[in-house]
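Undergrad: What follows is a predicted structure for the sequence shown.
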Amino acid sequence: MSGTLVALQQTLVIPLLTEFPAILHIDYASASWLVTITLLTAAVATPIVSRLADMFGKRRMMLVSLSTMVVGSVIAAVGGTFVTVLIGRGLQGLASALVPVGIGILRDELPKAKVAGATAMMSATLGIGSALGLPLTGLVYQHLGWEAVFWVSTIAGVAMLVAVLAVVPESPVRTPGRFDIGGAVLLSVALAALLLAISKGGTWGWLSEPTILALVVAIVAFAIWFPFELRVNQPMVDLRTSARRPVLLTNIAALLVGISMYANMMSTTQQLEMTEATGYGHGLSVLVAGLCMMPGGLMMVVVAPIAGRLTGRIGAKYTLLIGTIVLAAAYTARIFLTGSVPLIVLGSMLVTSGTAIAYATMPMLIMGSVPITETASANGLNALLRSVGTSVSSAVISAILTTITMDVAGHELPSLGAFQVVFGMAAMAALAGTVVAAYIPRATAAAASAAPTVPVTPAEEEVPSELVVTGSVLRADLAPIRQAVITVLRTTGEPVDWSRADNTGEFSVVLPAPGPYLVVASADGWASQSQVLDFDGSDSRQSVVLAQRLRLTGRVTESGVPCPDAVVSLVQATGEYVASTVTGRDGRYELAQPPTGRYLITVLGSDRCTVTRPLLVLARPEEVDLDLAEDVVPVAHHVAAPVVAR
């Protein structure tokens, strides 16, 4: 209910955009900022609040989100001026972060068998609330006035605050550490500038100075933010985890589904309200057109639980594929379903059904591929990319509807072809999402959907009683090993959780209950290690020591005779220098083993003879012997031979 309420804020004032210029004594361009400001604050708040929820408590940040919405609604209702309504709308937008935080709460609090269906419904509230906001605003405005729209949000927000305080427990699953202030500021600047350029580019002009300046600021901020997040000790967004193929592809699919989904929101009411003089319009009022969106919103309520059950049966990946295919087929049908109001409503219902299925599965794909302690922040990034998709969609659709026009009684209005182009664009975006989803690794989908089938104890089946374990990965001299990966398995082999250590070697994992677990530790340049650890809940901190440093060693000879003082160099296959050393009297050399990947190893002898071999480094010690006499060829005509690894 809270997710639906905060999602409703996104479309709350859209039906009033034509009324606000007269009400607040402003022009239409200024009135459009009442939508844009919510978009900007939602984009900024979602990753920040989601990360804070993982660190300081999900229930706490859910209450913060609802409180900002209530305060914003009151300011907008009582202010009576454009500035106060704008401030209120900005505060309402901050509440959008509640949805990914709520998904994290559901994962922490519900029995495993109910997680898929619950997260499906919570994720679908993004679409349900947006669809219901259109008719609700028209109905309230027509009978009670524009201030009542914000008072309804205030009353509903207070009711949800009381309900959350009474019902929702605080999750014990938290990630200790310091908040990444620098990363939050850089990302906020980058997102605000990017979305400002996208949402206002059509009004300002795509080649105007403000648009170009906003894009330049976004590019520069992102260019600084990415390397900063890779170096910072505890990043707000874990880019290494986000770059994992399952997470990356799911987020790209979220962006494409967001582009496709918003075409329905943006065009359907306009199509229904268009004057009959166009030959295709139906001349409906704002209220009636909004009511025509309600069946689509209700379809999401019906379809989301079905999608949750489908995820449990066939896996999240294939459920996502079904959703994107339905979305593409629905928009293809909408190109032709224009002859009557019932056909348009039917097309809208098909679109929202596909949207509900697609949105419902994404949290399960994300949660199956990230550490439990990053559940809210990872889903926050996914929700953010959906919002970016809707912003891109809005800009593209606005450009299409103002370009492909027809003259009606001296007024330029969108032609039927413009709406058909919009639906075709949305279908192509959905098809692109289908292609991306097809490449999501099958194992991830299985992992995401297999949670209910993993053997659990009777206590776990009723109420999760999770144990947060923190610790550090150390060398033999107790110095920390940065970016090590810890994987925890049950002693029967099923996965439990995993974590990547930060730059000080600290990690956090979540266990379903006290007991023995198999802990596997690995890090670039170190021999992997596994051991069974008993966790009884009394001391949840553990240290893992990686004792064996991996080395790249070998012997350089010439006709079987050791070659001293030869220079051995290692470069990446892409050309970057890695390291060099000189052989000893016995011809032997030793280098710190680099991260797993493809390299070139080169030897330069005292008589200027050289040999180069391609080398595939794996997570084990490498022994590479090279003989200059056997391998030497003129430098200008050298051809690499296969490496011998012993």
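TA: Thanks, I have it. Numbers count the residues shown, from 1 in each chain.

Undergrad: Going by C-alpha atoms from here, please, whenever you check contacts or count neighbours.
TA: Fine.

Undergrad: Name the residue closest to the centre of this structure, please.
TA: Nearest to the geometric centre of the chain sits residue 382, at 2.3 Å (C-alpha atoms, centre = their mean).

Undergrad: can you pull the contacts of it?
TA: 250-251, 254, 362 (C-alpha atoms under 8 Å, 6 or more residues apart in numbering).

Undergrad: Residue 248 now?
TA: Residue 248 neighbours (C-alpha under 8 Å, 6+ apart): residue 242.

Undergrad: quick check, it in a helix?
TA: Yes - judged by DSSP: H, G, I helix; E, B strand; the rest coil, residue 248 forms part of a helix.

Undergrad: The structure to be compared is supplied as follows:
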Amino acid sequence: MPNVLAQPDDAGASGPQRANTVVLVLALGGIVVSLMQTLVIPLVPRLPALLGASAADATWAITATLLAGAVATPVVGRLGDMYGKRRMLLVSLVLLVVGSAVCGLSDTLPPMVVGRVLQGLAAGVIPLGISIMRDELPADRLGSATALMSASLGVGGALGLPAAAFLAERTDWHVLFWTSAGLGAVVTALVLMLVPESAVRSGGRFDLVGAAGLSVGLICLLLAISKGADWGWTNARTDVLFGAAAVVLVLWGWWELRTRQPLVDLRTTARRQVLLTNVASAVFGFAMFAMSLVLPQLLQLPAGTGYGLGQTMLVVGLVMSPSGLVMMAMAPVSARISKAKGPKVTLMLGAFVVAIGYGLGTALMSEVWQLVLVSSVIGAGIGLAYGAMPALIMAAVPVAETAAANSLNTLMRAIGTSISSAVSGVVLAQLTITFGGLPVPSQDGFRVVMAVGASAAVVALAIATFLPARRPASDAAVSRTAAAPAKAPSAG
């Protein structure tokens, strides 16, 4: 049986200043980790020349981070529940710093891939931060704090793109990674000084077989999705990976249902609210990524195509950055709506706003200001929805499983974005025009991807309607210990 050592219901006793400090430090950590995901975007066209590798091989600098993050997120979440969330948060941040330093010292592909793997292993920072907030913050602060932490994924990505583009254009490219290492070191020091270790622990034995099985299954699945377009969707390697993923994940599920202390409690995950929230998160992650793929290409395509805007990567970053600011601004709005109406309503509203944003995008793509508007509307919807997801998860899982449950939800979003990347890539590769003797995505291709993004948001909205009607998030937070196992009397 899990053993919850303590539950700090009086977390606010030390005053609002301490709570504000914890929130700010954890949100900063989330932003820094999300920066890592956009850091290499300005370098993608130059990576083969910079690393002396083929274009196909150079993509491993991106794929490696995706695979490492997918493996690390659920594993680190479970370890956080067992041995301490702050401890695993620090481990994740140290891996980010070390990985950034390795990349900063790299001039060839192998060390770059190693560094990017280490950076990807830090992906669990955001779900760990949300879980620390649940343990440490007073109930009246929990909703807005978790909404801000959840939105930090998009905030860091949106704000990091113009900064990375600026540095890549004006300095040596290694500076990008040394900057990441420096920011990671600052956050690590702040966590050490200002974030307390929660006394909420589940204890137990780590499910090594479950961790290995899930890791293998996810690597096979995401590798097939991310490399399928390069290898061919009917290529033997792609088919073998998809088949292996299916077999391994089925066997993993069988093991998890039969072991006493599973990596992921599938019975808890199968609860209606948790299951539907995770499915909606995957679909929402699919919808979210379409913007990140379409807008930069539209902005950078030559004006001679008739629809490209011929802008630099720096302008791309500046166009995308308002969406990050909007996400941050929507975090308290998301919390207020969840407090008044419940997080189910907030998630539905967020999906609706994202669908509206993509609908606008199918028509408004001929001017820079139009793309700023589209990205900001979509960012507002993402900010609303991302704030609601952890509230829905935490209201339905025991307190001793918070980190594992939030990590699984984060993983579902990542899987959704990976599938979106593959589907959008196929659409844009099929709908092309010839410009300068080379095929480039057509305007109709961009419109189709926008329409697919809008459709995915509508599907997420439909799924959210089946979530059980719940009391507002603030009431759920007050009773968040109800699902936790009772604390054993002290022997002393």
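TA: Good, I have the coordinates. None of the values given here were measured: they were computed from a predicted structure.

Undergrad: follow-up on the earlier one: so which strand or helix has the residue nearest to the centre of the first structure?
TA: Assigned by DSSP states H and E, residue 382 of the first structure belongs to helix 375-403.

Undergrad: Which residue numbers in the second structure does that helix align to?
TA: Mapping helix 375-403 of the first structure onto the second structure (TM-score structural alignment) gives residues 402-430.

Undergrad: any idea which element the alignment partner in the first structure of residue 250 of the second structure lies in?
TA: Matched across to the first structure, residue 250 of the second structure falls on residue 223, judged by TM-score structural alignment. Using DSSP H and E, residue 223 of the first structure sits within helix 209-231.

Undergrad: counting contacts, what elements does that helix pack onto?
TA: Helix 209-231 of the first structure sits against helix 181-204, helix 239-242, with contacts defined as 3 or more C-alpha pairs under 8 Å, 6 or more residues apart in numbering; DSSP states H and E.

Undergrad: now the helices for the stretch 1-150 of the first structure?
TA: Ranges of helices in the stretch 1-150 of the first structure, per DSSP state H, counting those that start in this stretch, are 2-8, 20-24, 28-31, 33-56, 58-79, 82-94, 98-109, 112-144, 146-167.

Undergrad: next one: the stretch 201-350 of the first structure
TA: Under DSSP H, counting those that start in this stretch, the stretch 201-350 of the first structure gives helices at 209-231, 239-242, 245-273, 286-291, 294-314, 316-334, 341-367.

Undergrad: Out of those helices, which is closest to residue 438 of the first structure?
TA: The minimum distance between residue 438 of the first structure and these falls on helix 316-334, with 7.0 Å, by C-alpha to C-alpha.

Undergrad: residues in contact with the equivalent of residue 132 of the second structure over in the first structure?
TA: Matched across to the first structure, residue 132 of the second structure falls on residue 105, judged by TM-score structural alignment. Applying C-alpha under 8 Å, 6+ apart, we find residue 105 of the first structure in contact with 58-59, 171.

Undergrad: hmm, back to that, can you give me the separation between the match of residue 250 of the second structure and residue 43 of the first structure?
TA: 18 Å (C-alpha to C-alpha, to the nearest Å).

Undergrad: likewise residue 568 of the first structure?
TA: 51 Å.

Undergrad: of the two, who's got more company?
TA: Using other C-alpha atoms under 10 Å as the criterion, residue 568 of the first structure and residue 43 rank with residue 43 on top: 28 against 22.

Undergrad: contacting residues around the aligned partner of that one in the second structure?
TA: When the second structure is aligned by TM-score structural alignment, residue 43 of the first structure is paired with residue 70. By C-alpha under 8 Å, 6+ apart, the contact set of residue 70 of the second structure is 123, 215, 218-219, 411, 414.

Undergrad: Which of those residues sits closest to residue 66 of the second structure?
TA: With C-alpha to C-alpha as the yardstick, the closest approach to residue 66 of the second structure among the contacts of residue 70 of the second structure comes from residue 414, at 8.3 Å.

Undergrad: Count the neighbours of the closest residue to that closest one other than its chain neighbours for me.
TA: Leaving out its chain neighbours, the residue that sits closest to residue 414 of the second structure by C-alpha to C-alpha, 6 or more residues apart in numbering is residue 285, at 6.6 Å. Residue 285 of the second structure sits with 28 neighbouring residues when counted by other C-alpha under 10 Å.

Undergrad: mind listing what the equivalent of residue 285 of the second structure over in the first structure touches?
TA: Matched by TM-score structural alignment, residue 285 of the second structure corresponds to residue 258 in the first structure. Applying C-alpha under 8 Å, 6+ apart, one finds that residue 258 of the first structure lies in contact with 385-390, 393.

Undergrad: again, only using 6 Å
TA: 386, 389-390 (C-alpha atoms under 6 Å, 6 or more residues apart in numbering).

Undergrad: what helix or strand does the corresponding residue of the first structure for residue 455 of the second structure sit in?
TA: In the first structure, the residue paired with residue 455 of the second structure is residue 428, using TM-score structural alignment. Residue 428 of the first structure is part of helix 416-438, with elements assigned from DSSP H and E.

Undergrad: which helices and strands does that helix pack with?
TA: helix 245-273, helix 316-334 (3 or more C-alpha pairs under 6 Å, 6 or more residues apart in numbering; DSSP states H and E).

Undergrad: Which one of these lies nearest to residue 467 of the first structure?
TA: When these are compared by C-alpha to C-alpha, helix 245-273 sits nearest residue 467 of the first structure, at 25.1 Å.

Undergrad: quick one: the closest one to the second structure mean distance?
TA: Aligned to the second structure and superposed, helix 245-273 of the first structure gives a mean residue distance of 0.5 Å (mean C-alpha distance after the TM-score superposition for the first structure).

Undergrad: Specify the angle between that helix and helix 341-367 in degrees.
TA: Here the directions of helix 245-273 of the first structure and helix 341-367 differ by 160 degrees (axes from the mean of the first three to the mean of the last three C-alpha atoms, to 10 degrees).

Undergrad: buried sites along helix 245-273 of the first structure?
TA: 246-273 (16 or more other C-alpha atoms under 10 Å).

Undergrad: quick one: that helix to chain centroid distance?
TA: Put simply, helix 245-273 of the first structure sits 14 Å off its chain's centre (C-alpha atoms, centre = their mean, to the nearest Å).

Undergrad: Report the inter-axis angle for it versus helix 112-144.
TA: 30 degrees.
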